[in-house]
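Novice: Any chance you could fold what I've pasted below:
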Amino acid sequence: MSPCLLRPVVRLCAMLLFAGMVSACAPTVRPAGLPIAQTVLGPDGFVAADGAALPLQSWGNLEDPDAVILGLHGMGDYANAFMELGEQVGSKGIAIYAYDQRGFGRTATRPFWAGTASLVNDASDALTLLRARYPDTPIYLLGNSMGGAVAIITAATRGHLMDGLVLVAPAVWNRNMMPWYQTAPLSILSHSLPWLPLTGRGLDIWPSDNIDMLRRLSRDPHMMSSVRVDLLAGVADIMDLARVRAGDISVPTLLLSGMQDQVIPPKAVAALDDELSSLGLPDYHHCLYSEGYHMLLRDLNGPVVIEDIRRWVTDRTDRKNYSCTIK
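Specialist: Model (predicted):
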């Protein structure tokens, strides 16, 4: 499964390094083009500033919602990552929007990395469009896994575009926390064999305890079953920057993580929690789920996690009554 693709690089890179498979190719990045188009949030597409059409999905009350959530999906995923969230809270006064980030899902540039700036600028433009559409409604940015890293950087640099930030199992496993035998091969291979696909097959890593859901996603053609090495290196880059910029967040923030997460080490999220706790944010909570895996919104315990998000977004007076362990 795509959320497991970060760790397979350890074994594969080590083998290739010692085999001497190093050449002079550079990693491929396909960033956004020049801002030549009018940004538009249509019924099924988000037109970015360079004219790129990013598939869009939405759920819930889109006419007069009590709150709006913009979701940013994780690596290898696409907008449908928020189907469970949308179906559960959409009928409770919340509008949910999500688009396929560049290089993923149904976008024209799949399977190439778009670069951190392109991903953050897209999120900023989408938030700006939502603010124009809902000028008097609270708007929250929700980032899941890799999308959490994008969301952290967006919140740190454009906090005025949102009323709050929700981080679901954010990808904040930066290189400083990885052993050298993971970071060095990744750096070399992203410049030597950028086309090399990596998969999670053969590894005993489970992104979720919801096996039926995992089987369904394995048959979804819009999900990535493998990724290029240079895309993986790009994700490592954005995780590094997210940890650096986390200290600049100033908006209310809800951090959700699982003790059973086998993709992003709990110690990495704990380090983020320590930093966010020290910032004196106007409203900050870390929800830790003892049975939670990486795919918190789609785990068997997903409905409980989603209800905690709904409560935090819509009921400020009840924000301390969660179903998780408050850290």
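Novice: Please make it C-alpha for all contacts and neighbour counts, starting now.
Specialist: Noted.
Novice: how about the helices in the protein?
Specialist: Per DSSP state H, the chain carries helices over the ranges 9-19, 83-89, 116-133, 146-157, 180-192, 211-218, 229-245, 266-277, 302-314.
Novice: so which of those helices is the most packed in?
Specialist: Neighbour counts (mean count of other Cα atoms under 10 Å) averaged over each of these peak at helix 146-157, with a mean of 27.
Novice: In this structure, which residue is most central in space?
Specialist: For the chain, the residue nearest the mean C-alpha position is residue 147 (1.7 Å; Cα atoms, centre = their mean).
Novice: Proceed likewise with the subsequent sequence, for comparison:
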Amino acid sequence: MSESPFTESWLSGPQATQFFTRAYSPSSPAKAAVVFVHGFAEHIARYEHVFPTWSSRGIAVFAYDQRGFGRTAQDEQHKSKSSAYGKTSWKAQLEDMEWAVQHTKQQFSDVPVFLYGHSMGGALVLAFPTRTQGPPSKEGLASISGVISTSPFILQTKPASKATRWIGGKASRLLPYFLIPAPLDTKELCHDDAVGEAYLKDPLIKNYGSLRGLSDMLDGGEKLLAKDYAQWPRQLPVLLVHGTEDQVYLGVYRLLTRN
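Specialist: This is a model prediction of the structure:
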């Protein structure tokens, strides 16, 4: 039996939340380290075909199931008492990201640390350096050497109506963690049907989101595109990757045209 390419750990993060984590360490000294932030309703095991490739090339990876998702929210044996599916917000997620960055920087203090996010995580890593108030702190932001964002959830290709958004925003103040359906067409997720089938059968993925989590995600992407991009640190490198046929999210092209 071959040795596992990663180490699993439950680590205590912000708000005394227990996070399910995986760390992929190169066999030789690391050239760089990546903190990975997954997408909506996902979990880090969905990327286990990717992370070993990075570590085999000298890049260490620290990944965690986000607050409100994956095993962090659903593992009955290890999760925090306050954890629940969809129980999240942008502020909490940004705080969690800073914790993950600082943890990784402590482990790999001699190499650059990059913040990498996909889909919902892609928007969050773009938001991370643009806050006028913490989180993150100045120290947390200074710990990263660059940002990588793939298929970021900035805008939806088929957005909800303004009336629905308005009602949802108001309701999120009264019942922030009330779950509502948030289905995703797997045909638009990937051209590989097997990936879509695995997504639908994954017991850790639920097609629901909380009112607060969804509202923050939609509002945050719009604000990032409208004004927050202007707060980007001039010396911080960023790599944006987005498919031209993406039928789920758009907006990155508009962001690229800004100063």
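Novice: one step back: and the helices of the first structure as JSON lines, adding distance to residue 199 of the first structure?
Specialist: Shown next, in JSON lines, are the helices of the first structure (distance: least, Cα to Cα, whole Å):
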{"stretch": "helix 9-19", "distance to residue 199 of the first structure": "9"}
{"stretch": "helix 83-89", "distance to residue 199 of the first structure": "24"}
{"stretch": "helix 116-133", "distance to residue 199 of the first structure": "22"}
{"stretch": "helix 146-157", "distance to residue 199 of the first structure": "17"}
{"stretch": "helix 180-192", "distance to residue 199 of the first structure": "14"}
{"stretch": "helix 211-218", "distance to residue 199 of the first structure": "12"}
{"stretch": "helix 229-245", "distance to residue 199 of the first structure": "10"}
{"stretch": "helix 266-277", "distance to residue 199 of the first structure": "22"}
{"stretch": "helix 302-314", "distance to residue 199 of the first structure": "25"}
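Novice: what's the closest of those to residue 70 of the first structure?
Specialist: helix 116-133 (7.4 Å; Cα to Cα).
Novice: other SSEs contacting the closest one?
Specialist: strand 40-41, strand 139-144, helix 146-157, helix 229-245 (3 or more Cα pairs under 8 Å, 6 or more residues apart in numbering; DSSP states H and E).
Novice: can you list those in CSV and add distance to residue 99 of the first structure?
Specialist: Output for those, formatted as CSV (distance: least, Cα to Cα, whole Å):
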stretch, distance to residue 99 of the first structure
strand 40-41, 10
strand 139-144, 12
helix 146-157, 11
helix 229-245, 18
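Novice: Out of those, the one nearest residue 121 of the first structure is which?
Specialist: For these, proximity to residue 121 of the first structure was assessed by Cα to Cα; helix 146-157 is nearest, at 8.0 Å.
Novice: Residue in the first structure paired with residue 91 of the second structure?
Specialist: Structural alignment (TM-score structural alignment) places residue 91 of the second structure against residue 117 in the first structure.
Novice: brain fart, residue 232 of the second structure
Specialist: Aligned partner of residue 232 of the second structure by TM-score structural alignment: residue 249.
Novice: My guess is that match contacts residue 159. True?
Specialist: Yes: judged on Cα atoms under 8 Å, residue 249 of the first structure makes contact with residue 159 at a distance of 7.3 Å.
Novice: Please list all residues in contact with the nearest residue to residue 243 of the first structure once chain neighbours are set aside.
Specialist: Nearest residue to residue 243 of the first structure, sequence neighbours excluded (Cα to Cα, 6 or more residues apart in numbering): residue 172, at 6.1 Å. Applying Cα atoms under 8 Å, 6 or more residues apart in numbering, we find residue 172 of the first structure in contact with 149, 239, 240, 242, 243, 264, 268, 269, 272.
Novice: about what we covered before: measure the match of residue 232 of the second structure to residue 272 of the first structure for me?
Specialist: Remark: distance between residue 249 of the first structure and residue 272 of the first structure (Cα to Cα, to the nearest Å) = 12 Å.
Novice: Over to residue 103 of the first structure?
Specialist: Relative to residue 272 of the first structure, and taking Cα to Cα, residue 103 of the first structure is found at 27 Å.
Novice: Might you report the residue contacts of residue 108 of the second structure?
Specialist: Applying Cα under 8 Å, 6+ apart, the residues contacting residue 108 of the second structure are 30, 32, 33.
Novice: What is the burial count for the corresponding residue of the first structure for residue 13 of the second structure?
Specialist: Using TM-score structural alignment, the equivalent of residue 13 of the second structure in the first structure is residue 48. Residues lying near residue 48 of the first structure (other Cα atoms under 10 Å) number 24.
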